[in-house]
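Visitor: Sequence and predicted structure below; questions after.
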Amino acid sequence: MASRRTLKAAQAVREVVSMAILADLKDPRNEGVTVTYVEVSADMRLAKVHVSVMGDESHQKLCLHGLQSAAGYLQQKVAKRIDTRYTPRIQFLLDMGVKKSIAIARLLGDVLPDDVSPNEALAADASAEDPSAEIDSSSDLAGDVAPPDDSPATDSHAIDSQETNAQDRESSSGR
């Protein structure tokens, strides 16, 4: 399990690199790049930046080459943001998760009948696995609906509990 320090460093690297790709890099090879996630090694010397690139395989390779050539500049931006003994060396890796999910959705669209969308099929599958996902209209929870924003809350239980909490705070501070 990653430590809190490495998770914070990974978050900082992700923010800096994604903003720099979006705003600072003028290389046309780096169009259509999304930073999906970052892994930082435990010794903070290596940061694996996973990116998703829209386009065919040749465009993806070209984009990775462009990102790797800008790695020194991006590493310098990261060094200004995080205060560590070593600045992580940035390594770019292609994340195929987005492309695989699009391909799966396309396959589901081909297999399913025309009247059911892939999103509806996935939602139905999720609710079949988790029976608590659906709320039965006859249950007690179905009637508990929050009042609209323009009407005042008239739930006496909520008002009573607020008064009780206020009284508890007053009595504990007086001791």
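Guide: That came through fine. Source: prediction; values computed, not measured.
Visitor: For the rest of this, base every contact and every neighbour count on C-alpha atoms.
Guide: Fine.
Visitor: Helices of this structure, start to end?
Guide: Assigned by DSSP state H, the chain shows helices spanning 4-23, 57-69, 71-81, 97-111, 118-129, 156-173.
Visitor: Show me what the second one is packed up against.
Guide: The one in question is helix 57-69. Counting contacts by 3 or more Cα pairs under 8 Å, 6 or more residues apart in numbering; DSSP states H and E, helix 57-69 packs against strand 89-94.
Visitor: next, the one to line up against it:
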Amino acid sequence: MRKNSIKNIRINEEVMRELSNIIRGEIKDPRINPMTSVVAVEVAPDLKTAKAYISVLGDEKSQQDTIAGLRSAEGFIRRSLAKSVNLRNTPEIKFVLDQSIEYGIHMSKMIDEVTKDIKEKPDEEA
């Protein structure tokens, strides 16, 4: 796997920023959850394709509906991205559901439960 160049990192950040602005402000699809965020974007070095990792706060159905809504709006998103970001090629975007934030919240709750149990046990023994 090739190491990302500084240019590629800048392109990833710029596309991520513009993509989140487009999703938040321009798309009117009711399937897309208002609590949708773009976690990361990986643009290929040839600028032909990009993977956008999307995090949705909500249940499983809401997540699937949001991804379906984004996939149906791919053409609009790509056209808006072409207007706002000056690139040689506008990448074809593939949306991927990212559940790392949800997983982190779940692990944090589990850790809190364990630490709460540990704090309660010395009180019971005394």
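Guide: On my side now, so go ahead. Quick caveat, the model's predicted, so the values are computed rather than measured.
Visitor: After superposition, what's the TM-score here?
Guide: Once superposed, the chains reach a TM-score of 0.84 (TM-score structural alignment, normalised by the length of structure 2), with 116 aligned residues with a Cα RMSD of 1.6 Å.
Visitor: Let me know which of the helices of structure 1 is the nearest to Glu39 of structure 1.
Guide: Among the helices of structure 1, the nearest to Glu39 of structure 1 by Cα to Cα is helix 4-23 (6.0 Å).
Visitor: quick check: angle from the closest one to helix 57-69?
Guide: With axes from the mean of the first three to the mean of the last three Cα atoms, to 10 degrees applied, the angle from helix 4-23 of structure 1 to helix 57-69 works out at 110 degrees.
Visitor: Number of residues surrounding the counterpart of Ser72 of structure 2 in structure 1?
Guide: Counting by TM-score structural alignment, Ser72 of structure 2 corresponds to Ser69 in structure 1. Residues near Ser69 of structure 1, counting by other Cα atoms under 10 Å, number 11.
Visitor: counterpart of Ala40 of structure 2 in structure 1?
Guide: Matched across to structure 1, Ala40 of structure 2 falls on Tyr37, judged by TM-score structural alignment.
Visitor: how close does the closest residue to that match other than its chain neighbours sit to Gln91 of structure 1?
Guide: Leaving aside its sequence neighbours, Tyr37 of structure 1 sits nearest to His50 (Cα to Cα, 6 or more residues apart in numbering; 5.4 Å). According to Cα to Cα, to the nearest Å, His50 of structure 1 and Gln91 of structure 1 sit 9 Å apart.
Visitor: Pro28 of structure 1 now?
Guide: Taking Cα to Cα, one finds Pro28 of structure 1 at 20 Å from Gln91 of structure 1.
Visitor: More neighbours: those two, which one.
Guide: Neighbour tally, Pro28 of structure 1 and Gln91, criterion other Cα under 10 Å: the higher count belongs to Gln91, 17 against 9.
Visitor: and the aligned partner of that one in structure 2, what does it touch?
Guide: Using TM-score structural alignment, the equivalent of Gln91 of structure 1 in structure 2 is Lys94. Residues near Lys94 of structure 2 by Cα atoms under 8 Å, 6 or more residues apart in numbering: Thr49, Ala50, Lys51, Ala52, Arg71.
Visitor: how about a cut-off of 6 Å?
Guide: Lys51 (Cα atoms under 6 Å, 6 or more residues apart in numbering).
Visitor: ditto for Ser161 of structure 1
Guide: Ser161 of structure 1 makes contact with no residue, according to Cα under 6 Å, 6+ apart.
Visitor: Quick one: map the residue nearest to Tyr37 of structure 1 onto structure 2.
Guide: Matched across to structure 2, His50 of structure 1 falls on Tyr53, judged by TM-score structural alignment.
Visitor: pretty sure its match contacts Val39?
Guide: Yes: here Tyr53 of structure 2 reaches Val39: they are 5.5 Å apart, a contact under Cα atoms under 6 Å.
Visitor: give me the number of residues near the aligned residue in structure 1 for Ser20 of structure 2?
Guide: Using TM-score structural alignment, the partner of Ser20 of structure 2 in structure 1 is Ser18. Using other Cα under 10 Å, the number of residues around Ser18 of structure 1 comes to 20.
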